[in-house]
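>>> give the three-dimensional model of this entry:
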Amino acid sequence: MKISKKLPHMYWSYTRGQWMERTSPFTLKPVRPIKLISDKELKDIYLPLAVFIKERYQLSLRRRQHIASMLEESPAPTPFIIGISGSVAAGKSTIAVIFKELLAQLLDQPAIDIIPTDNFLFSNEILEKKGLLEQKGFPESYDTESFIHFLQSIKFGQGEQLIPVYSHASYDIIPNKYQTVRPSDIFIVEGINTLQRVKINESGLAVPDFLDYAIYIDAPEDYIIEWFLQRIESIFLDNQHIPSSYFHQFAGLSVQGVRQLAKQVWEQTNGPNLRQFISPAKYRADLILEKDRNHQIKHISLKKI
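Next up, the predicted model:
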């Protein structure tokens, strides 16, 4: 028997219209506008989704408290970790901010922090020594061991952590700069590698083992390519005259020339990475959001289990 590659039996699947019909009877708490999206998109799509995630968070809290009570132990202050994955330029960081703001409102301001997994890329210097600079973004270009150690530390309450900081303007880890990560109620970990099962040692642990809820941002590749070119164009225009920027070296190029270089990067690196490693992991997600060309959500898949 041939099993469908789309695994439809794992998900409740809704078009945009079907989702709005199913969730319109919800009595939802009004929320403040979020500048990143229209009020209609916020109310029709993201607010009901945030309510579902809020319920998962609260169920997780009750479950831990119940188990601790059964064992006559004090419940550990374990954070709820949301992973957001998808292609480069799919809008992961934007959606992370949207859910952060919505959950903060729905849960009356819990501590929520966003962690970009780009912070755990090896520096360009290390990638060059390893011969991996042309494969930046592939699983082997990340310091996965440090990333998993960090996830263990925040998951099991080992206090304040310092992690590196990545800059898209310099296209590199910033030397001697660190992000201070303090204990939070919820962490949103966003990056292309959050659903990939890259094992680093005999423990067999991988990044998805630490996630309480996983989201995948999906779209046709031709849409993503255009978003990627637009993103590179925007970064180039903002940074071409800054000497410390990676894009300063291209200051003599036209915008069209920069877009052509970006297209080559897509064809050589980002496209193969999407097809080989990022997209195949999407069915590990609890929620798959498919976008249209204008970044609006056109299809929603919620895992049944």
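
>>> C-alpha only now, for contacts and for neighbours.
Noted.

>>> measure the residue lying closest to residue 274 once chain neighbours are set aside to residue 163 for me?
Excluding its sequence neighbours, the residue lying closest to residue 274 (C-alpha to C-alpha, 6 or more residues apart in numbering) is residue 87, at 6.0 Å. Distance, residue 87 to residue 163, by C-alpha to C-alpha, to the nearest Å: 23 Å.

>>> between those two, which is the more surrounded one?
residue 87 (26 against 16; other C-alpha atoms under 10 Å).

>>> name all residues that make contact with the more buried one.
192, 217, 218, 224, 274, 278, 279 (C-alpha atoms under 8 Å, 6 or more residues apart in numbering).

>>> and it, how far from residue 280?
11 Å.

>>> swap in residue 207?
Counting by C-alpha to C-alpha - residue 207 and residue 280 are separated by 15 Å.

>>> can you check residue 63 too?
Taking C-alpha to C-alpha, one finds residue 63 at 31 Å from residue 280.

>>> repeat for residue 83
Applying C-alpha to C-alpha to residue 83 and residue 280 gives a distance of 16 Å.

>>> between those two, tell me which one has more neighbours.
Neighbour count, other C-alpha under 10 Å: between residue 83 and residue 280, residue 83 has more, with 30 against 12.

>>> I'd guess the more buried one is in a helix, am I close?
No - remark: residue 83 does not belong to a helix; assigned using DSSP: H, G, I helix; E, B strand; the rest coil, it is strand.

>>> how far does stretch 202-216 stretch from start to finish?
28 Å.

>>> what about the helices in this protein?
Ranges of helices in the chain, per DSSP state H, are 16-23, 39-41, 47-70, 92-106, 124-130, 144-155, 221-239, 255-265, 271-273.

>>> here's the other one to compare against:
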Amino acid sequence: MSTSELSTGDRAAVGHFDFSRSEWARLRQSTPMTLTAEELTDLQGLNEELSVEEITEVYLPLSRLLNLYVVATQGLHHVANDFLGREPVKAPYVIGIAGSVAVGKSTTARVLRALLSRWENHPEVALVTTDGFLHPNAVLRERNLMDRKGFPESYDVRRLIRFLDEITSGGTEVEVPKYSHLVYDVLPDVEKIPTPDILIVEGLNVLQTWTGRTEDAPSVFVADFLDFTIYLDADHDLIRKWYVDRFLTLRRTAFRDPASYFRRYAELSVPDARRTALDIWDRINSPNLVRNIAPTRSRAHLVLQKGPDHRVDRVRLRKL
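Below you'll find the model as predicted:
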């Protein structure tokens, strides 16, 4: 593919391998399908049907590639430990997954966790989302940031970096803050996870290098701890549609829970709910995508380009 054939937004693709879906699917080779139909149903996201075709043509080749990377990295660790004459310390291979709200990050993370845990060299795969590293709502209100939740300045980046530093340094059990989408807030209790073979970190901010608060700026960034990064991409209008569709589905389901932070939206008519969703998108999610999330796409090792129905149409892999 020549430079002249690249779209305006993808000039950074020079230095990458660019695959059509069919070209990428051939790289699966003999990688077996290890997920059942029931598991696919459990893994799919809201308004996002996960087909066997999507798994076999997109995620099995990706699983094979990541397995090769993980095994190679494990080998390098063994070589380094032998050279230094020290006992091996278990450190996870860390995969970061970034992209907009409603683009399908959580589904991709769950699928990769399920597929990668089937490989014999790394059966222990943990998944952590950066939602738990948001500042609590009380802090966001104090800083007048409730309408900027998800923006770089709304995260406790130092806490996230401490977690990554501890778990990649061989910590046997590391604390992870918990987040509730029902109450839309960080919970007071934490979860302790043992060091896995692979750690998947999913969130809006995993490729960002700006915290939004100069006085809080760390000397290292989340991306410094990531061995491989994936960016989920789609046309802006598609993502907006997916966001609105998801909002309308939640209006009929989760928002009806009396404990839901968004309970007030459950009683909206369909036209009013659609207008509300578009307003939230235009005021919060779209500006965050344009200013803070999309500019990090070029930093990813691999980009999954989605078309309608969340179907991955192209794959771009950075050259080594």
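
>>> give me the TM-score for these two chains.
The pair, once superposed, lands on a TM-score of 0.92 when counted by TM-score structural alignment, normalised by the length of the first structure; 301 aligned residues with a C-alpha RMSD of 2.1 Å.

>>> related to what we said a few turns ago, which of the contacts of residue 87 of the first structure fall in strands?
217, 218 (DSSP state E).

>>> quick one: which of the contacts of residue 87 of the first structure is nearest residue 144 of the first structure?
residue 192 (12.7 Å; C-alpha to C-alpha).

>>> the closest one and residue 278 touch, don't they?
Yes - counting by C-alpha atoms under 8 Å, residue 278 is a contact partner of residue 192 of the first structure at 6.3 Å.

>>> shared neighbours, those two?
Common neighbours of residue 192 of the first structure and residue 278 (C-alpha under 8 Å, 6+ apart) are 85, 86, 87.

>>> residue 31 of the first structure is nearest to which of the helices of the first structure?
Closest among the helices of the first structure, once you apply C-alpha to C-alpha, is helix 92-106, at 6.8 Å.

>>> buried ones in the top strand by length along the second structure, by neighbour count?
Identified as the longest strand of the second structure according to DSSP E is strand 185-194. Under the neighbour-count criterion of 16 or more other C-alpha atoms under 10 Å, strand 185-194 of the second structure has 185, 186, 193 buried.

>>> dump the helices of the first structure to CSV, plus mean neighbour count and distance to residue 29 of the first structure.
Below are those laid out as CSV (neighbours: other C-alpha atoms under 10 Å; distance: least, C-alpha to C-alpha, whole Å):
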stretch, mean neighbour count, distance to residue 29 of the first structure
helix 16-23, 14, 13
helix 39-41, 12, 14
helix 47-70, 16, 9
helix 92-106, 19, 7
helix 124-130, 14, 46
helix 144-155, 18, 30
helix 221-239, 17, 33
helix 255-265, 16, 43
helix 271-273, 18, 40
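
>>> what's the closest of those helices to residue 297 of the first structure?
Comparing the helices of the first structure by C-alpha to C-alpha, helix 16-23 comes nearest, at 6.8 Å.

>>> tell me the angle that closest one makes with helix 47-70.
For helix 16-23 of the first structure against helix 47-70, the angle by axes from the mean of the first three to the mean of the last three C-alpha atoms, to 10 degrees is 50 degrees.

>>> distance from the chain centre to helix 16-23 of the first structure, please.
On the basis of C-alpha atoms, centre = their mean, to the nearest Å, helix 16-23 of the first structure sits 24 Å off its chain's mean C-alpha point.

>>> picking that back up, so which of the contacts of residue 87 of the first structure wins on neighbours?
residue 192 (29 neighbours).

>>> so stretch 73-87 of the second structure matches what in the first structure?
Under the alignment (TM-score structural alignment), stretch 73-87 of the second structure falls on residues 60-74 in the first structure.

>>> hmm, I typed the wrong one, I wanted stretch 166-185 of the second structure.
Taking TM-score structural alignment, stretch 166-185 of the second structure hits residues 153-172 over in the first structure.

>>> pull out the buried residues from the matching stretch.
154, 155, 157, 163, 164, 165, 166, 169, 170, 172.

>>> distance between the ends of stretch 195-203 of the second structure?
One end of stretch 195-203 of the second structure sits 20 Å from the other (C-alpha to C-alpha).

>>> what range in the first structure matches it?
Counting by TM-score structural alignment, stretch 195-203 of the second structure corresponds to residues 183-191.

>>> list the buried residues for the matching stretch?
183, 184, 186, 187, 188, 189, 190, 191.

>>> and that stretch, how far from the chain's centre?
That offset, for stretch 183-191 of the first structure, works out to 10 Å (C-alpha atoms, centre = their mean).

>>> stretch 219-227 of the first structure too?
17 Å.

>>> residues touching that stretch, excluding its own?
87, 88, 89, 90, 263, 266, 290, 291, 292, 293.

>>> ok so, going back, and the residue nearest to residue 274 of the first structure, what pairs with it in the second structure?
Match for residue 87 of the first structure (TM-score structural alignment): residue 100.

>>> next one: its match from residue 233 of the second structure, what distance?
8 Å.

>>> what's the answer for residue 144 of the second structure, then?
On the measure of C-alpha to C-alpha, residue 144 of the second structure and residue 233 of the second structure end up 30 Å apart.

>>> check residue 89 of the second structure too.
Following C-alpha to C-alpha, the distance that separates residue 89 of the second structure from residue 233 of the second structure is 36 Å.

>>> same question, residue 128 of the second structure
21 Å.

>>> now residue 109 of the second structure
14 Å.

>>> do I have it right that residue 255 of the second structure meets residue 262?
Yes - between residue 255 of the second structure and residue 262 a contact is recorded at 5.5 Å, counting by C-alpha under 8 Å.

>>> in terms of neighbours, single out the busier of those two.
Higher neighbour count among residue 255 of the second structure and residue 262: residue 255, with 21 against 18, using other C-alpha under 10 Å.

>>> thinking again about what came up before, from the shared contacts of residue 192 and residue 278 of the first structure, which is closest to residue 284 of the first structure?
Closest to residue 284 of the first structure, out of all of those and judged by C-alpha to C-alpha, is residue 85, at 10.2 Å.

>>> now do the contacts for the closest one.
Residue 85 of the first structure touches 92, 190-195, 214-217, 278, 282, counting by C-alpha under 8 Å, 6+ apart.
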